[in-house]
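Chemist: Output the structure for:
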Amino acid sequence: MTKNKLVLLDGNSLAYRAFFALPLLTNDKGIHTNAVYGFTLMLQKILEDEKPTHLLVAFDAGKTTFRHETFQEYKGGRQKTPPELSEQFPYIRKLLKAYGIREYELPNYEADDIIGTFSKQSEQQGDTVIIVSGDKDLTQLASNTTSVYITKKGLTDLEVYTPEHVKEKYGLTPQQIIDMKGLMGDSSDNIPGVPGVGEKTAIKLLVEYQSVENVLENIDSISGAKLKERLTENKEQAIMSKQLATIETNAPIEINMEDLQYSGANEDDVIDIWKELSFNSLLEKSEYVQESQPIEEISYEIVSSLTKDLLEKEMAIHIEMYDEHYHSAEILGFGLTGERQSYFITPDILSSSPDLKEWLESSDTKKLAVDSKATIAALHRLGIDVKGITFDFILASYIANPGISSADLQSLAQEFQYRNINSEDQVYGKGAKKAIPSQTDLADHVIRKTYMVWQLKDAIQAKLRENNQYELYAELELPLALILGDMEAEGIKVDRKTLVDLGEELTRRISEVEEKINTLAGEKVNSNSPKQLGVLLFEKLGLPVLKKTKTGYSTAADVLEKLEGQHEIIAPILLYRQLVKLNSTYIEGLLKEIGTDEKIHTRYQQALTQTGRLSSIQPNLQNIPIRLEEGRKIRKAFIPSQKDWVLFAADYSQIELRVLAHMSGDASLIEAFQQDMDVHTKTAMDVFHVSQEDVTSEMRRAAKAVNFGIVYGISDYGLSQNLSITRKEAAEFIERYLETFPGVKQYMHDIVQDAKQKGYVQTIMNRRRYLPDITSSNFNLRNFAERTAMNTPIQGSAADIIKKAMIDMDHRLKAENLQAKMLLQVHDELILEAPKEELELLQKLVPEVMEHAVKLNVPLKVDAAFGNTWYETK
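Modeler: Reported below is the predicted structural model:
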């Protein structure tokens, strides 16, 4: 008879371990994902290495257990779970369901007790048991058939505790781990033990006397008057502590081994949640590709020539490319769908048909695009200046529901109950298997896209009108797409030599800093080796170990930043890393992106974020670091495209805080902006109750952190990390802030209540974000939705304002017949280029347009500057 192999996972412990082992990560919807991601990595490794026949993840059912009847302060003093972790538990449970893994919790008991009960039952049946946790208390369950895997500082590095390993490590049996806890206590669980007795003393006593009871019976034989006194005074506490530390192995669980049989994951569901949480690295490694769905046939013609009589007054169009980088991707074909028929056109016909070119360039014919910006850019490469785009499927769908990924046309279509289209992966394959399909399959795929647009246009536009969002779509997002298309096509000129020179300067600077590190270390150090740095910092220099990884000591940036004041070598190590990243990511990265026209053509993702903000990719020009002077210098390479022209930059000042003042109506915030005060100084004055002269730099820094923290829905945990203070201090600071600004506090309350009634929040231009979890009975889901309700209208309205400003700017530049052009949008900043003779007018026109884009209860303020390089505009 084949024996079972049961794997028991401590759900809460592993989730905590994953959360604190990884930096805070979010997906494109703003959901924190680091705990789920880390949990997934651990789960994948366990499944791969252990291949269990039975599997269970045990969770704690609540804060109170039977142990609290013995000791009310059991686990007292534990900090509240960070909301950034709490909101991830529902996704961990959703992940487990996708993997087909049973989870279980039992009121009045801990996960440990469920694990202990199942492990003992399985032992008695002769099964192999593997327990995985971050809690060493569970090592008491180790036996000849049960191994306890304890996570180390990393995620997938596990220390295996068998009876032999427990003996080797502690000189005790697994059962004596309970006695050790009875004597020394456990601060993490608030088990008191015997005050003054540490691990070494406890082990020494147990090696001689075997158990807590025997120790207490032989107090007279124990040497050391102070130790005798402590044991005598705390007899009952020691016995109680042992009871608290003892895992229950006979809990009244209501499921059995048959319920834990593991037959594998539902791959469709796993892929879906990986997509939802943007686990792209896992998706790329997965060999799983969905089978094509049986969908209805659509008639079309593959035409070898296209004449005017085939073209209609209104048609859906789509240009198919092999990848998403439409400025350079291979063009595979073109599709059209009208009232009468659909046509697929090969690239050679597309670029050589005068009738089609005339039709595309006419403003009198209406074009319905899948993605207008990509279409404009790709056709521009073929010498076609497309006009008359009146519908953009991706933009319209995005506005209707920004929570659906715009990269997945299949999901967008399904929002409108349309299932007559396959995904890109189904047609092209994934990873190493990706390939261009046959012409017939390609044509079918392209026509399905244009047919989908033709079929869904009216329904989507009707929904936008019903939601009072048609104006947002037709007057903001669609015109902006055409402007962004022009900006991308125009590109921004880059001086290659400046970048090369900066690279050489950085290389020299890196060598200097490296030499300084070697001098301070007293030896040659490979600064790129975390292992060597770990040995140097924590063994040779004796700095305190804050975190470990599976390969040794952690030398991550957050660790080094906390150690910065403790040794002068830390600052140059941090600087070295920053300089190396600047050189590789930005200098070398930007050099690769310069085109034959000596320009960089970034791509703006307009239908990505749920707040409406634009993002820039390939390359990301919104993320060039400016904190270090070496990073700021990179902007010296960005120059005007013509002689005697300049770059002109205009930046909204504290736009999100101004939106907060407008939306909250808080009198103090409004006063600060109306009087043109420094809002962070004003906040510090009000929160700390000091005069302007008494505001210190630390006070202003704290005020700035909480000002922006409110905008971004920060928690006490998040603020504590930003300011390096305790969570308690952070919570008190947030509370003082809200008491100081009652309008903000009332806004936060009202917006949540409004969201609960409507199911969504919206910006000043009616951009919606749906929050289905705002009324969830699950606290964690509801808490995340509430914080999202508070910050989305602020961030989204700021995004609306700069988009409106860009459209107004485009109109105004054309109306004034100026040569000036918009080149870049970098969050709250616009970068233009213009001839010097237009400067005087631009200095008045640009701030005027931006400051009057919308009317708020507080003035919008714009700072403008110009120069021969982007660097000089700051």
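Chemist: hey, let's count contacts and neighbours off CA atoms from now on
Modeler: OK.
Chemist: Tell me how many other residues crowd Ala864.
Modeler: By other CA atoms under 10 Å, the residues close to Ala864 number 20.
Chemist: Do I have it right that it meets Leu647?
Modeler: No: at 10.8 Å, Ala864 does not count as touching Leu647 under the criterion of CA atoms under 8 Å.
Chemist: Identify the contacts common to those two.
Modeler: With CA atoms under 8 Å, 6 or more residues apart in numbering applied, the overlap between the contact sets of Ala864 and Leu647 consists of Thr873.
Chemist: Could you list every helix and strand in contact with the strand or helix carrying Asp486?
Modeler: Per DSSP states H and E: Asp486 is located in helix 478-490. Packed against helix 478-490 by the contact rule (3 or more CA pairs under 8 Å, 6 or more residues apart in numbering; DSSP states H and E) you find helix 372-381, strand 603-605, helix 779-815, strand 821-826.
Chemist: To compare against the first, here's the next sequence to fold:
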Amino acid sequence: MKNKLVLIDGNSIAYRAFFALPLLNNDKGVYTNAVYGFTTMLLKIIEEEKPTHMLVAFDAGKTTFRHKTFVEYKGGRQKTPPELSEQFHLIRELLDVFSVKRFELENYEADDIIGTLAKQVSNEEDWEVKVFSGDKDLLQLVSPKVTVALTRKGISNVDTYDEAFVSEKYGLTPTQIIDMKGLMGDPSDNIPGVPGVGEKTAIKLLKEFGSVEKVLESIDSVSGKKLKENLTENKEKALMSKELATIFCEVPLTITTEELALGEYDETKVVSLFRELDFQSLLDRFDSGEQVLDEEIEELEFTIARDITADMLTENSALVVEVLDENYHEADVLGLAIVNENGRYFISTEQALASDDFKAWAKSKEAKKAIFDAKRAVVALGWKGIELEGINFDLLIASYILDPSASSHEVADIANRKGKRTVALDESIYGKGAKRTIPATEVLAQHLVKKANTIFTLRQEVREELTDNKLKELFYDLEMPLSIILGKMEMTGVKVDIEQLQAMGKDLGEQLNKLEQEIHNLAGVKFNINSPKQLGEVLFEKLNLPVIKKTKTGASTSAEVLEKLADKHEIIPSILHYRQLGKLNSTYIEGLLKVVHNDTAKIHTMFNQALTQTGRLSSTEPNLQNIPIRLEEGRKIRKAFVPSNPGWIMFAADYSQIELRVLAHIANDENLIEAFNQGMDIHTRTAMDVFHVEADAVTDLMRRHAKAVNFGIVYGISDYGLSQSLGITRKEAGKFIDKYLESFPGVRDYMDNIVQEARENGYVTTLLHRRRFLPEITSRNFNLRSFAERTAMNTPIQGTAADIIKKAMVNISERIEQEGLEAKLLLQVHDELIFEAPEHELETLKKIVPEVMESAIELKVPLKVDYAFGSSWYDAK
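Modeler: Here you go, the predicted structure:
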């Protein structure tokens, strides 16, 4: 059988992936765009190439043997953006879980490792080699048994070079690629070459003379006086450049080809990593649905209830309400389990719904209940007409507070982390994906009882852990009451004017038709605007616009490409607008109409309380925190969100610049504190301090730059990140950050001190004592350590802002109850709270909402809340 070795230039592909994709990050704030791009390419290579052997080579360090020849080798390269550096350890972890060998060696480059292996293997029978890189230098390796795939712009498409294609493309043999580099040099590697010699001239010389050496021997025969002079004066540079460009194929490797065999990978580890990285689209590819039973956990004695008796409903019980579907608003309750000192019981859903005794116990505030995911249980039972109160412990919330970085807070995972094998993972019982099934009653009952028993036995240990870690108040005073409030908000839902949404859809449809006609008129031909192929033909063949980027199927018509062509033809802005409106219509108008509840005519989103490491809430199914507002047509979607009752209004209140106010307090920066206490526009004040001008001299551009760095500092922005945000060079961005830190020395000191604190404690905290653990803060790995340092700087700020609005939600809910108001809290959208209320309660809301929100916590600067109201969410903004 023929063996196929795939060799990947790790650094090159990682760089390509990073710059090809927008900055992405998971819910923990870890940048993932390079990892995602690398992963998609790796999967594509494995699927399409079907290699028997594989290796990814990396550069081991900045210095190689080439620096002895030329100290300035690669000297002109910009420093790797930290947003990319932080992802290399994840790429290595990715390769490990896929069982792909990786290798690096001090003093050598990845190219040299690849060249050495390619040469070794190509000398053996029944072997072929394919190299993947973004670097043309590797074309010199092409031979009868070695092909090189070069990524074009981006990473999704490659050109595969064999000897014939190299000849067709350059008119040279693969080994002459080295000579070409020797003559023309390579600015990316700081290889000088011969001044005045570009690719075209180098190829012409090599076609005539064959090699660098032959060119230099035949200078008298070279045409062109200036070219002769340059070649004469730069002979040594040309020879040195060729040497630098030559891949060294005699690296003393410590690995053998047998070790590169591509074996089976552990799908569990792959899925776990993808979950950690939030690669949902890739997770779907591994959803095999196989059911695995867990034989290791001991069986428990329990009772399957025939009748619900008093023994089952004594106080201090652990309760499990089993809902399998992610969307628990419309899901079936599979069954319930109760564990207390009297015994362990499984109760069917039908029994619970039919029992007045159970309903009374569930509603009783005196009957204390320990539970897992109180909100889910409250909502699931609430839709069945059963009120659930008296919850005094939630294992999910407790686990999340104690270890927010844990990838899973399932009951079994929590128990496993405590060293207890007491219950199987849900996946082991139900299976997953399309093959997910409900097991026989005995199996289901045993599983639910084990869950309840685990909660019952762990609760005291976890409570003590919360107390020992000074997290008791955060748990009992903030997160526990908030979970019940969120459950009520979800069940209340937000009323949707379906007719208005449909009218918006109709209006968007008319706008799209008008735009389509306009585009066709500008093109001079009718075509399918949504077809990349037809659009490409119109733009690049009929209208002769420049091709910016190519794909497998032709010229790219991506948004990125079209934005670069916006000033080349008036058709481009119309196409971009057409696409924006099309997405609004399909994703938001049609998407929202699909999730309106049939019985309530409301949308019942779900708030994720135990997800982000900063404590922020998120919204899903649908995500109402992400309705687009940049376009007026997007903002108008909020017009369809209206009060539940006639004569009611929508009321919105949001914190103004809460994270910057928290920064001023935590950093104790006198300039920031003074600006906020004087009620100044903070971005104008920042621009004044950084640019050393008076307020009236601050331009719009100065304020925009100041605003970008103000908010960027909160997220640990780098010179690269700021340069991308403002469209300036990294050097300019770096200077701006330096000026900012000079102007606000308290912020600079905070950034230094918080990193030191994280090193000493292993974690950082918010003002309300929420912790985020940072084990990588002392790592020897620079990339891991630098990410942890950035996280240490921004978590106390982001986390405190999240805690403040959560506290405001708890306090305002209590105040509404105290005042006897009918007003209801509907949504939390980042720093904003949305209410509905009878119009006659408006004056009360205008008084108590800002009062409660602004007094949620005491800072050295005032919290400021703005509010608005109207007949819809749109009017309340």
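Chemist: quick one on the thing from earlier: output the helices and strands packed on helix 478-490 of the first structure in CSV, with distance to Tyr576 of the first structure and mean neighbour count appended to each entry.
Modeler: Formatted as CSV, those follow (distance: least, CA to CA, whole Å; neighbours: other CA atoms under 10 Å):
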stretch, distance to Tyr576 of the first structure, mean neighbour count
helix 372-381, 39, 22
strand 603-605, 31, 22
helix 779-815, 34, 21
strand 821-826, 27, 22
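Chemist: What lines up with Tyr604 of the first structure in the second structure?
Modeler: Taking TM-score structural alignment, Tyr604 of the first structure has Phe607 as its aligned residue in the second structure.
Chemist: Buried residues in stretch 121-132 of the first structure, which are they?
Modeler: 122-123, 127-132 (16 or more other CA atoms under 10 Å).
Chemist: Helices of the stretch 51-200 of the first structure, start to end?
Modeler: Under the criterion DSSP state H, counting those that start in this stretch, the stretch 51-200 of the first structure contains helices at 67-70, 83-86, 89-99, 111-124, 163-170, 176-184, 199-209.
Chemist: Likewise for the stretch 501-650 of the first structure?
Modeler: Using DSSP H, counting those that start in this stretch, the helices of the stretch 501-650 of the first structure run over 530-535, 557-563, 570-581, 589-593, 629-632.
Chemist: which residues in the stretch 251-400 of the first structure form strands?
Modeler: Using DSSP state E, counting those that start in this stretch, the strands of the stretch 251-400 of the first structure run over 301-303, 314-321, 331-337, 342-345, 366-369, 389-392.
Chemist: All the strands of the stretch 451-600 of the second structure, residue numbers only.
Modeler: Under DSSP E, counting those that start in this stretch, the stretch 451-600 of the second structure gives strands at 494-496, 550-551, 554-555.
Chemist: Take the ones you listed and write them to CSV, including mean neighbour count and distance to Ser723 of the second structure.
Modeler: Shown next, in CSV, are the strands of the stretch 451-600 of the second structure (neighbours: other CA atoms under 10 Å; distance: least, CA to CA, whole Å):
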stretch, mean neighbour count, distance to Ser723 of the second structure
strand 494-496, 24, 40
strand 550-551, 14, 26
strand 554-555, 16, 28
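Chemist: count of neighbours near the aligned residue in the second structure for Tyr760 of the first structure?
Modeler: With TM-score structural alignment defining the correspondence, Tyr760 of the first structure maps onto Tyr763 in the second structure. A count of nearby residues for Tyr763 of the second structure, using other CA under 10 Å, gives 19.
Chemist: got a list of what Tyr763 of the second structure touches?
Modeler: When contacts are counted by CA under 8 Å, 6+ apart, Tyr763 of the second structure touches 757, 771-775, 792.
Chemist: Out of these, who's the most crowded?
Modeler: That'd be Ala792 among the contacts of Tyr763 of the second structure, by other CA under 10 Å, with 29 neighbours.
Chemist: Hmm, it is touching Val755, no?
Modeler: Yes: between Ala792 of the second structure and Val755 there is a contact at 5.9 Å, judged by CA under 8 Å.
Chemist: So which of the helices of the stretch 51-200 of the first structure is nearest Met699 of the first structure?
Modeler: Each of those was scored for nearness to Met699 of the first structure using CA to CA, and the closest is helix 83-86 (25.6 Å).
Chemist: Pull up the aligned stretch in the second structure for that closest one.
Modeler: The alignment of helix 83-86 of the first structure onto the second structure (TM-score structural alignment) covers residues 82-85.
Chemist: Can you find the partner of Ile280 of the second structure in the first structure?
Modeler: Just to correct that, residue 280 of the second structure is Gln rather than Ile. Counting by TM-score structural alignment, Gln280 of the second structure lines up with Asn280 in the first structure.
Chemist: Same question for Leu381 of the second structure.
Modeler: By TM-score structural alignment, Leu381 of the second structure lines up with Leu379.
Chemist: First-to-last residue distance for stretch 576-589 of the first structure?
Modeler: Taking CA to CA, to the nearest Å, stretch 576-589 of the first structure runs 18 Å from one end to the other.
Chemist: same check, this time on stretch 577-589 of the second structure
Modeler: Stretch 577-589 of the second structure has an end-to-end distance of 16 Å (CA to CA).
Chemist: now the farthest one out in the second structure, which residue is it?
Modeler: Note on the second structure: the largest C-alpha distance from the chain mean falls to Asp220, namely 60.2 Å (CA atoms, centre = their mean).
Chemist: Please tell me I have it right and that one contacts Lys228.
Modeler: Yes: using CA under 8 Å, Asp220 of the second structure makes contact with Lys228 at a distance of 7.3 Å.
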